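**Student:** for reference, the sequence and a predicted model appear below.
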Amino acid sequence: MTRPRPDDAPGDRPGDQPGDRPAGRVGASGTVRLRGSGEAAVRVPRYAPEWLRLREGADARARARDPLGPLRARVSMPPGRADGLVVHDLGCGTGSMGRWLAPLLDGPQHWVLHDRDPYLLHFAAAASPRSAADGSRVTVETRRSDIAHLTPDSLAGASLVTASALLDVLTADEAGTLAAACAGAGCPALLTLSVTGRVELGPSHPLDGEITEAFNDHQRRSGLLGPDAVAVVAEAFAGHGATVRTHPSPWRLGPGEAALTAQWLRGWVGAAVEQRPALRERADRYLTERLAACAAGELRVVVRHSDLLALCRPTGAAS
């Protein structure tokens, strides 16, 4: 639910990816438990692991480090819990959020990976990290689930909820469901890499602004929050009494990320044209020029994102 749909070119659907390739080896030993949601078989959207791997390094470099201090203070040594942290990763994709965050936190951890796609859950479980920052053990289980059905009971016992590139593909109702579930469970949430609607390309081009506007409109189709997501989600959490902090987390793409930049460009322009078909002829020329500049190492792109840390009141705290 956080990735480019398989029948769309990968646009600015920042997934939750750190590192140039998944840490760990497929098939490495570890504790992996698979759980189904009990729902009837449905056709599940499938997102390309290749795209998620391609963007993993850029995502890792972009994620803000500032939230880690308050987050560590909140989740370190939970009272009455000897078995360490329990982290729920929503819309986990291939599991890059865990590969990025688990090695930055001390103590034993158990990650519960949520996604609608069992294919991606398999990748996430197989390439999950095995140790925390201090060498403690990290274990993982997977759950097929949908954020629309998230409840405080779903997060019972959670120390932390994480997600990456999730908020912009939520509706306002789903944002409210997420905030209510975290608040009801009394756990903090670290929600990274949400688009803000701002893209900067260098050298500039007269069509940059129009493509950006059309893409942002595409992000908001069918009631999705798109670039408005961070503000809406922050308000939803604040309405439950959470302390909310946001931090910039921009992608900065240069010659070293040419493959990622080219894929992103195709998806970005493609979504804009889908939203405004009248752009097609000019956009085709624009894309050709931009791809040529990318291949020549002459293009720089900054895609603005924001990370959100919501510190919900612990269960039983005084209001």
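**Tutor:** On my side now, so go ahead.
**Student:** CA only for contacts and neighbour counts going forward, please
**Tutor:** OK.
**Student:** tell me how far residue 151 lies from residue 183.
**Tutor:** Per C-alpha to C-alpha, to the nearest Å, residue 151 is found 10 Å from residue 183.
**Student:** taking the centroid of this protein, which residue is nearest it?
**Tutor:** Taking C-alpha atoms, centre = their mean as the criterion, residue 164 is the residue nearest the geometric centre of the chain, at 1.5 Å.
**Student:** hmm, back to that, looking at residue 151 and residue 183, which is more packed in?
**Tutor:** Comparing residue 151 with residue 183 by other C-alpha atoms under 10 Å, the one with more neighbours is residue 183, at 27 against 18.
**Student:** my read: that one touches residue 312, true?
**Tutor:** Yes - counting by C-alpha atoms under 8 Å, residue 312 is a contact partner of residue 183 at 5.5 Å.
**Student:** what residues are shared contacts of the two?
**Tutor:** 237, 240, 242 (C-alpha atoms under 8 Å, 6 or more residues apart in numbering).
**Student:** neighbour count, secondary structure and distance to residue 119 added to the residues you listed, as TSV?
**Tutor:** Formatted as TSV, the shared contacts of residue 183 and residue 312 follow (neighbours: other C-alpha atoms under 10 Å; DSSP: H, G, I helix; E, B strand; the rest coil; distance: C-alpha to C-alpha, whole Å):
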residue	neighbour count	secondary structure	distance to residue 119
237	25	helix	31
240	16	coil	35
242	24	coil	34
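**Student:** for comparison:
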Amino acid sequence: MSDILDVSSDWLTLRETEDARARSRDLALAAAAMLGTRPIVVHDLGSGTGSMMRWLAPFLPGPQEWVLHDWNASLTEHAVVGPPTLDRDGIPVSVTSRVGELADLQPTDLSAASLVTASALLDVLTAPELHAIVDACVRVGVPTLLALSVTGEVHLDPGDARDGVVGRAFNSHQRREAGGRRLLGRYGAPIARGLFERAGWRVRTAATTWRLDDHDPRLLGEWFDGWVDAAVEQRPELRALVADYRRQRSSQLNSGTLSAVIHHRDLLAWPR
């Protein structure tokens, strides 16, 4: 997994503000209300540079200990050595990291957990990896908050007939086989919900969206380029089609007339 799905810290930094705006505050507050014991121990899966911690910790009581799980030690280092993150009482949280593949996650890896979290993770997992994560969470028996799973729905304004062609190719790319791993893409969140419900857990979901426009043209431009690049990688025959499409969208971006809404879903699961 580490050789195939690594992302850059620059991209994670660029998207952090929009991720924070998009995630469901309602589900975060609901998760906070379920935490009864102190200190709070949060295990964050696929943590990257720690953006979920920086967003969620201020909603939760303290003292807090965060355990960041990722396959890329250079990403988690940003969170461990960076400026302190504060809980809702203004007290710094403690942070440790664990490097390993999530496919190997065991209940013992979530020791003393009060809450398990993840953000923008489910679509890059395989079915066995997701099964392993849900099984570990169920066996530990603590609330699980999974944010920003893509749904495959994208709306650009102004609209263009080629949007749908690119969108369908991108969604296929998210379901590709990479290094022998068949990715879940937009089916990650629905499958996770089904697995938790099959285990007898309660589940709440919330529709969450990125809304990109001229307030952050760099993020919009990076997202659009990545969206189209993935579509062409999946369907190389689209290269000629998207050449003029890119030029047109680039002109709209430069003039501040392009916007995009990218739909996600957040999920909170907890035992009955």
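**Tutor:** That came through fine. Predicted, not measured: the structure shown is a model, and the values here were computed from it.
**Student:** report the TM-score for the pair.
**Tutor:** After superposition, the two chains reach a TM-score of 0.94 (TM-score structural alignment, normalised by the length of the second structure), with 268 aligned residues with a C-alpha RMSD of 1.5 Å.
**Student:** which residue lines up with the residue nearest to the centre of the first structure in the second structure?
**Tutor:** Matched by TM-score structural alignment, residue 164 of the first structure corresponds to residue 119 in the second structure.
**Student:** how much space between the residue nearest to its match when sequence neighbours are not counted and residue 202 of the second structure?
**Tutor:** Counting by C-alpha to C-alpha, 6 or more residues apart in numbering, residue 119 of the second structure lies nearest to residue 147, which is 4.5 Å off, once chain neighbours are set aside. From residue 147 of the second structure across to residue 202 of the second structure, the span is 16 Å (C-alpha to C-alpha).
**Student:** so these two - more neighbours on which side?
**Tutor:** residue 147 (29 against 15).
**Student:** what segments of the first structure are strands?
**Tutor:** Using DSSP state E, the strands of the first structure run over residues 32-35, 85-90, 109-115, 138-144, 160-164, 189-202, 243-248, 251-253, 300-311.
**Student:** compare those strands and give me the one nearest residue 286 of the first structure.
**Tutor:** Residue 286 of the first structure lies closest, by C-alpha to C-alpha, to one member of the strands of the first structure: strand 189-202, at 12.4 Å.
**Student:** where along the stretch 51-200 of the second structure do the helices fall?
**Tutor:** All helices of the stretch 51-200 of the second structure, identified by DSSP state H, counting those that start in this stretch, fall at 51-56, 73-81, 127-140, 162-174, 188-198.
**Student:** tabulate the ones you listed (TSV), appending distance to residue 266 of the second structure.
**Tutor:** Output for the helices of the stretch 51-200 of the second structure, formatted as TSV (distance: least, C-alpha to C-alpha, whole Å):
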stretch	distance to residue 266 of the second structure
helix 51-56	13
helix 73-81	23
helix 127-140	15
helix 162-174	18
helix 188-198	8
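**Student:** just the ones you listed: most buried one?
**Tutor:** A comparison of the helices of the stretch 51-200 of the second structure by mean neighbour count, using mean count of other C-alpha atoms under 10 Å, puts helix 51-56 on top with a mean of 21.
**Student:** what residues does it touch?
**Tutor:** For helix 51-56 of the second structure, the surrounding residues in contact (C-alpha under 8 Å, 6+ apart) are 16, 20, 28, 44, 66, 85-86, 117-119.
**Student:** same check, this time on stretch 142-154 of the first structure
**Tutor:** Counting by C-alpha under 8 Å, 6+ apart, 32-37, 90, 112-118, 121, 125, 174, 177-178, 180-185 sit against stretch 142-154 of the first structure.
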